[in-house]
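1. For reference, the sequence and a predicted model appear below.
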Amino acid sequence: MRTTIRDIQKMKRDGVAIPMITAYEYTAAQLVDRAGIPMILVGDSMGMVVHGHPSTLPVTLDDIVRHAASVVRGSTQALVVADLPFLTYATPEHAVAAAQRLMQQAGVQAVKLEGGAPIVSAVRRLTELGVPVMGHLGYTPQSENQIGIRVQGKQADEAATLIADALALQEAGAFAIVLELVPAALAEAVTQRLEIPTIGIGAGVHCDGQVQVWHDLLGLYGDKSPRHAKRYAEIGAAIETALKDYAGEVAERSFPTAANSAKMEPEALNAALAALKG
């Protein structure tokens, strides 16, 4: 049975920290499910870590639908949340159309939108129609050309706006809010003022939960991890070693062995060769 938004909200009320993982495909979803993590975000961060783009902006709704469907097929317990890509929620009507595809074609249980006051009408319309919505404040990657890649909310006016936006999203019906690259003290203040959960990424320990990107957490690439990420394993290095070992055994012809090969009776092969000569 899948985790629901009510389960996530109950975790906040009970003081239980909420882990979430950003993942993009079937096998990863299976592993997240087996680990007992209650939420998977199918994020537009796939633009960088899966498709090799410099930002999230090239990610299309088709991309999200395809990856989200794979994650849904791979999981049976986690609540699957999918990002709405850049400019697919410029109006409430656009947001409804995008969410319809993600829920009907991919089978996700919720969607995530970036921003505050400008998207409140879209959040309200989606929730009126029965679509669970997760908000996203602070550093919003889809706006990086406007705001830059930096911590958000350090100044008093920015902090006040962020708190007001969080309250507005809650009032519009959002069931949770991601806080990204927000000073820890501000994230704590937001968390204390909201009835709905906050999920932090680079926002300190006092959020109700945390989200990390699959590739960051597992060390799947050689680049330096961002400060807000922690590598819990070096799977990338282990994969590289395995690939080198494989290539070496192929080169020296020690793989495959007889145990890796199929067999046939010599008489059958001789008969086949004789038939060819005939």
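-> That came in fine, so what should we check first?
2. going forward, measure contacts and count neighbours with C-alpha atoms only.
-> OK.
3. tell me, how many neighbours does V50 end up with?
-> Residues near V50, counting by other CA atoms under 10 Å, number 11.
4. Repeat that for S121.
-> When neighbours are counted by other CA under 10 Å, S121 registers 16.
5. Repeat that for A172.
-> Applying other CA under 10 Å, we find 20 residues neighbouring A172.
6. which ones are touching it?
-> A172 is in contact with 120-121, 123-124, 127, counting by CA atoms under 8 Å, 6 or more residues apart in numbering.
7. And V81, by the same measure?
-> Here V81 is in contact with 39-42, 108-112, 134 (criterion: CA under 8 Å, 6+ apart).
8. this is the other structure I want to compare:
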Amino acid sequence: MYTQLEQRGSPRPPVSIATLQKMKIDGERVACLTAYDASFAMLLDQAGVDLVLVGDSLGMVIQGHETTVPVTMEHVLYHTRAVARGLARPFLVADLPFMSYATCEAALANSVRLMQEGGAKMVKLESGASQLNIVEFLARHDIPVCAHVGLKPQSVHKVGGFRVQGREHEAAERMRATAHELQDAGADIVLLECIPATLGAAIAADLSVPVIGIGAGGDVDGQILVLYDILDITPGRKPKFAHNFMAGAGSPLAAIEAYVAAVKDRSYPAPEHCF
């Protein structure tokens, strides 16, 4: 592994929050993917991915659960450490798993672990109006935060399944307001999942921080997908917004490079990937 990292190198400087902010200002799309191990992390680095998320999606694609709810802090820490060893340039974000941020104090303690022990540069938490105080508390303690809005997989049992959020006017306006409040509370990035493309565009235009989408249309500041979906590894039915970049690619690296290129030139997401 050491030899691979030595040989790989990274000709561009590491991505920072300032880099991501400049990309938004310049209109350059941010290409993001999930990763769960060092080997794939190295491929993402080599392919030019800007941001890597160690998502609690690992509970579904790695552990075989039906939801992300069973994922624990120890699981996320283990995979964050592994991914961090494989990265040089991309900005590394780690998920705070279910109930790991139920209080401000727990959120801070677990965020510190993900950064100090795991090597993450930012934490992501599923956010709504009830998490504003937690985002603000973390920001006051200099913890970089990505606020996850829209479909929140950790709440799947409460909302009744994986379904598009913000279709109704009132719900959309509430989401726009919440996203702005999260930015004002100190969120450095807002991630939107499974919302109408028009709503994604409106929120991205509203906010000064980068807005990353997964199933949120093409007019946000960046895109993120689950790595296993773009490589067509995940069995069964895929989400509407997923796209198989492995078809005709010849190798996982080529598929990841094709994804990055498609995000950068805005050919992904296409209309068929949007709500």
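-> Sure, I can see it. Note that this is a predicted model, so its numbers are computed, not measured.
9. how about the contacts of A172 of the first structure in JSON lines, adding secondary structure?
-> Listed next are the contacts of A172 of the first structure as JSON lines, based on DSSP: H, G, I helix; E, B strand; the rest coil:
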{"residue": "V120", "secondary structure": "helix"}
{"residue": "S121", "secondary structure": "helix"}
{"residue": "V123", "secondary structure": "helix"}
{"residue": "R124", "secondary structure": "helix"}
{"residue": "T127", "secondary structure": "helix"}
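10. how about the strands of the second structure, start to end?
-> Taking DSSP state E as the test, the strands found in the second structure are 30-34, 51-54, 91-95, 122-126, 145-150, 189-193, 211-214, 222-225.
11. need those in TSV with distance to H65 of the second structure, can you?
-> Converted to TSV, these look like this (distance: least, CA to CA, whole Å):
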stretch	distance to H65 of the second structure
strand 30-34	17
strand 51-54	16
strand 91-95	17
strand 122-126	19
strand 145-150	21
strand 189-193	20
strand 211-214	21
strand 222-225	18
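12. among these, which is nearest A172 of the second structure?
-> Set against A172 of the second structure and scored by CA to CA, the strands of the second structure come closest in strand 145-150, at 9.4 Å.
13. Can you pull out the residues in contact with the closest one?
-> Here strand 145-150 of the second structure makes contact (CA under 8 Å, 6+ apart) with 122-128, 135, 138-139, 164-166, 175, 179, 182, 186-195.
14. now these: which count as buried?
-> 122-128, 135, 138-139, 165-166, 175, 179, 182, 186-195 (16 or more other CA atoms under 10 Å).
15. any idea how far T103 of the second structure lies from S130 of the second structure?
-> Separation of T103 of the second structure from S130 of the second structure (CA to CA, to the nearest Å) stands at 11 Å.
16. the more surrounded of these two?
-> Neighbours were counted for T103 of the second structure and for S130 using other CA under 10 Å; T103 has more, 14 against 9.
17. Identify the residue of the first structure aligned to the more buried one.
-> Aligned counterpart of T103 of the second structure in the first structure: T91 (TM-score structural alignment).
18. List the residues that contact that match.
-> Contacts for T91 of the first structure (CA under 8 Å, 6+ apart) come out as 119, 122.
19. Make JSON lines out of the contacts of A172 of the first structure and add distance to S225 of the first structure.
-> Output for the contacts of A172 of the first structure, formatted as JSON lines (distance: CA to CA, whole Å):
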{"residue": "V120", "distance to S225 of the first structure": "33"}
{"residue": "S121", "distance to S225 of the first structure": "36"}
{"residue": "V123", "distance to S225 of the first structure": "32"}
{"residue": "R124", "distance to S225 of the first structure": "36"}
{"residue": "T127", "distance to S225 of the first structure": "35"}
